[in-house]
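Enquirer: My questions are about this predicted structure, shown below with the sequence.
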Amino acid sequence: MKVSVVGCGYLGAVHAAALASLGHHVTGLDTDAAKVGRLARAEAPFHEPGLPALLRDGTASGRLAFTTDPARLAGARVHFICVGTPQAKAGNGADLGQLRRAVEALRPHLAPGDLVVGKSTVPVGTAEGVEALLAGTGAVLAWNPEFLRQGTAVADSLMPDRLVYGLPEGDGRRAARELLDAVYAPLLERGTPCVATNFATAELIKVAANAFLALKLSFVNAVGELCEQVGADVVELAGALGHDARIGSRYLQAGVGFGGGCLPKDLRSFRAQAQERGVQSLDELLSLVDGINAAARGRAAEAAAAMCGGEVRGRRITVLGAAFKPHTDDTRDSPALDIALQLAAKGALVTVSDPQAAGHAWLAHPQLSFQADAMDALRGAELTMLLTEWPEFTGLDPVAVAAVVDRAAVLDGRNALDAGAWRAAGWAYRGIGQGSGRPVGAARTAA
């Protein structure tokens, strides 16, 4: 099948390459000529495991091409809209400017019976507006939200947990379903669950899923704050909770909070939608989740100060991590960088290391020093902070690291290190939510 993908950022590039690997002939469109040039040469413009191989295979086979010319999309039966919908500069809602421009660029090249498929994460009601923009083209609209996770996006595309079809009412519903089934035939044949629903439900599924994951993360961080005060261990507590099948262990890792380009902005967009429709309970719940996440970063900075004797000014601190999570070079709303910047603002001499993100993060943050190699970054450190759990960092030898730092003190902001091994190597170790506020067994004040 001939398919087009409009928007070749993180979502679009991965989606285009994945569709080509399923056997379709895919043309990706983007306004950024430099990005299109890199993709056409099978070069991934960002770090994503597995993507370079898909790009090489797709371009070599002739099934995958990229362009800046919308006219080259003519003749495709299915057109996926994969542009960004960032948080608006004024308020928590989504900025749909890129989406509208994408539809306007595509519109002259549509033929009756074509299927336009929205994959971007959008506020409820957006699909109806896009349908109005398509009026007179004879094209049909569907909404097929994406559920990609950075670092595992290729696997998420080729082995998804589920497919969601938001289908139009009336005559176009059957045709849209048949075309989407044809696009995803290899996945459906493997038994991938498929949920077919209306536009509004499909639009809400993605933001509701991300909001729930954010809720789990913020819940365990709030519990971790209590554990700090009473001498409990949030890692052991979360492990016990995870054995309950109703709860599960995923997204129950206490730490310095979540970030990135999706969870925070989707959480706020969902909250804005609740506010607009007067759903006060959801608005208040999501506000609390967002606040807990922001506070986790501040508490980590405070813990760093405590480990430095109450003052970070002039202290040499090494932060391991710049990306918001491992296996990506994305630093958008990164907890690691946020905390590093908080410490630098208080006068700390902060060096940041990251195996993928250091090369471009330094341009935006001149007040921080950057080193790609962790051991170089750790040389002379008075406090080490693990804030992004890259394998390169969690696998460090505490004995070897102790030989290059000035002071063997580590704040494990992801509870990802082997605490016993680091303590045995002579390190002062502190995790998140592991009873640092009061020694285990210390007497409680009588009520």
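Expert: Thanks, I have it.

Enquirer: going forward, measure contacts and count neighbours with C-alpha atoms only.
Expert: Noted.

Enquirer: what ranges do the strands span in the stretch 151-300 of the chain?
Expert: 163-166, 194-197 (DSSP state E, counting those that start in this stretch).

Enquirer: Figure out which of those strands is closest to residue 240.
Expert: For these, the distance to residue 240 is smallest for strand 163-166, at 31.4 Å, taking C-alpha to C-alpha.

Enquirer: about what we covered before: so which of the strands of the stretch 151-300 of the chain comes closest to residue 89?
Expert: For the strands of the stretch 151-300 of the chain, the distance to residue 89 is smallest for strand 163-166, at 28.3 Å, taking C-alpha to C-alpha.

Enquirer: Residues in contact with that closest one: which ones?
Expert: 142-145, 177, 180, 192-203 (C-alpha atoms under 8 Å, 6 or more residues apart in numbering).

Enquirer: Got another one to weigh against that:
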Amino acid sequence: MAKLGHEVVGIDVDPRKIENLSTSRAPFYEPGLEHLLEEVLQTGRLRFTTDISEAKGNSVHFICVGTPQKKGENAADLTYVDAVATGLLPFLSPGDLVVGKSTVPVGTASRLAHLINLEHPSAHLIWNPEFLREGHAVADTLRPDRFVYGVSDGSEDNPAVAVLDDVYAVPLQAGTPRLVTDHATAELVKAAANSFLATKISFINAMAEVCEASGADVTGLADAIGLDDRIGRKFLNAGIGFGGGCLPKDIRAFMARAGELGADQALTFLREVDAINMRRRSRVVELARNLCDDSLLGQQVTVLGAAFKPESDDVRDSPALSIAAQLQLHGAVVTVTDPKALPNAARRFPELQYEECTRKALEGADMVLLLTEWQEYCDLDPYEIAGLVGAPRMLDGRNVFDPNKWRAAGWTYRGLGRP
């Protein structure tokens, strides 16, 4: 927002996070973010504080807090969203706009709008879901592929629309499409989009299971069906499944909310989407055991990647880290390496071994698993690193390597859904 020319104050309850942000240090790894922070802090248009009273006097208030999965349930925990909405009430002024960015169950926006309007009848709440991709969030913010505005009456004439148009004037003038809907539709857009992407990933992983049983190659299958423009090739890469802080918890929260609305039958397929995804992790462990002559006990195993995706240090529900932990439970001695995520991984699974240097992590390995497709791993030369490992076995959990090249270099290579 500061880059787009606005005067911005960022508010959080975590003093350490505020201190870091105020000195251009991002609290997580995201390409380009620290450079952008440094740039806009120098303009004087951006500052950070823990004092929510600093919201007073501003006309637009974004709610950007997390909605994690409730412990022991599938439903979303709205504690933080509700706390922000309630905390803002004393500091809103007539005509202010509250903008929801958090991913919430359908019905949340209408409830919060009622809460706000009880105290501030002329204030407006608009639900404006975010579609940022971790690893591409800076570009996705400055050059988004779409805007969705959810307003109480679903009308273009709603006064909140003009205010948010002014906030997003730069990307709108650059041609970013904008859709105006009612609150419920805007909330469902994010849930439906994430559910569709999760379904597409689990579909191709289900096909990988069939390919393994039949001797077919899932990469060729994906290329062929992806040429159909009704299907498309994106998100048809078989592998170890999806993770992170969004897709897993969002599809579960969507199922939970549908059940509360009496529409649970409509989303029963998402249970299988979730089940297929979780099954990939145990399948990789099974394949790893097969590669090691049916026993992982005492095997030196190197895992390339801890983050749930490249260009991120996010290990929330990371399939790579989950697989590493399961390998250790089966008796393997596991060393994990990752360019950015090792500190977060060590807090999550302190019992694993971690090594920053890829070459050191590979030394003496009886088996190597590529589980997060960082470019530096994709560029590994099988001939060059063959002398580092104890036994040249590669389990390619992302199907990024050329099997013929690795086998020619003397490696026992195994992909997922590939002969």
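Expert: Received, thanks. From a predicted model like this one, the values you see are computed outputs, not experimental measurements.

Enquirer: quick one: TM-score?
Expert: Superposed pair, TM-score by TM-score structural alignment, normalised by the length of structure 2: 0.98. Supporting alignment: 417 aligned residues with a C-alpha RMSD of 1.3 Å.

Enquirer: Please indicate which of the contacts of strand 163-166 of structure 1 are buried?
Expert: Listed as buried from these are 142-145, 177, 180, 192, 198-203; burial here means 16 or more other C-alpha atoms under 10 Å.

Enquirer: can I get those in a markdown table with distance to residue 23 of structure 1?
Expert: Converted to a markdown table, those look like this (distance: C-alpha to C-alpha, whole Å):
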| residue | distance to residue 23 of structure 1 |
| --- | --- |
| 142 | 21 |
| 143 | 22 |
| 144 | 19 |
| 145 | 21 |
| 177 | 19 |
| 180 | 14 |
| 192 | 18 |
| 198 | 28 |
| 199 | 28 |
| 200 | 31 |
| 201 | 30 |
| 202 | 26 |
| 203 | 28 |
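
Enquirer: Per the alignment, name the residue of structure 1 opposite residue 151 of structure 2.
Expert: Here residue 151 of structure 2 is matched to residue 167 in structure 1, going by TM-score structural alignment.

Enquirer: so where do the strands sit in the stretch 1-150 of structure 1?
Expert: Ranges of strands within the stretch 1-150 of structure 1 are 2-6, 25-29, 64-67, 78-81, 115-118, 140-143, based on DSSP E, counting those that start in this stretch.

Enquirer: The third one corresponds to what range in structure 2?
Expert: Following TM-score structural alignment, the aligned partner range for strand 64-67 of structure 1 in structure 2 is 46-49.

Enquirer: most centrally placed residue in structure 2?
Expert: residue 244 (4.4 Å; C-alpha atoms, centre = their mean).

Enquirer: Looking at structure 1, name the residue matched to that residue.
Expert: Alignment note (TM-score structural alignment): residue 244 of structure 2 maps to residue 260 of structure 1.

Enquirer: Let me see the contact set for that match.
Expert: Residues near residue 260 of structure 1 by C-alpha under 8 Å, 6+ apart: 324, 325, 330, 331, 332, 333, 334.

Enquirer: residues near the last one, how many?
Expert: In terms of burial, residue 334 of structure 1 registers 23 neighbours under the definition other C-alpha atoms under 10 Å.

Enquirer: close enough to count as contact, it and residue 322?
Expert: Yes - taking contacts as C-alpha atoms under 8 Å, residue 334 of structure 1 lies within contact range of residue 322: 6.9 Å.

Enquirer: tell me which element residue 405 of structure 2 falls in.
Expert: According to DSSP states H and E, residue 405 of structure 2 maps onto helix 403-408.

Enquirer: Where in structure 1 does that helix fall?
Expert: Per TM-score structural alignment, the counterpart of helix 403-408 of structure 2 in structure 1 is residues 419-424.

Enquirer: how big is the offset of the matching stretch relative to structure 2?
Expert: For stretch 419-424 of structure 1, the mean deviation from structure 2 after alignment is 1.7 Å (mean C-alpha distance after the TM-score superposition for structure 1).
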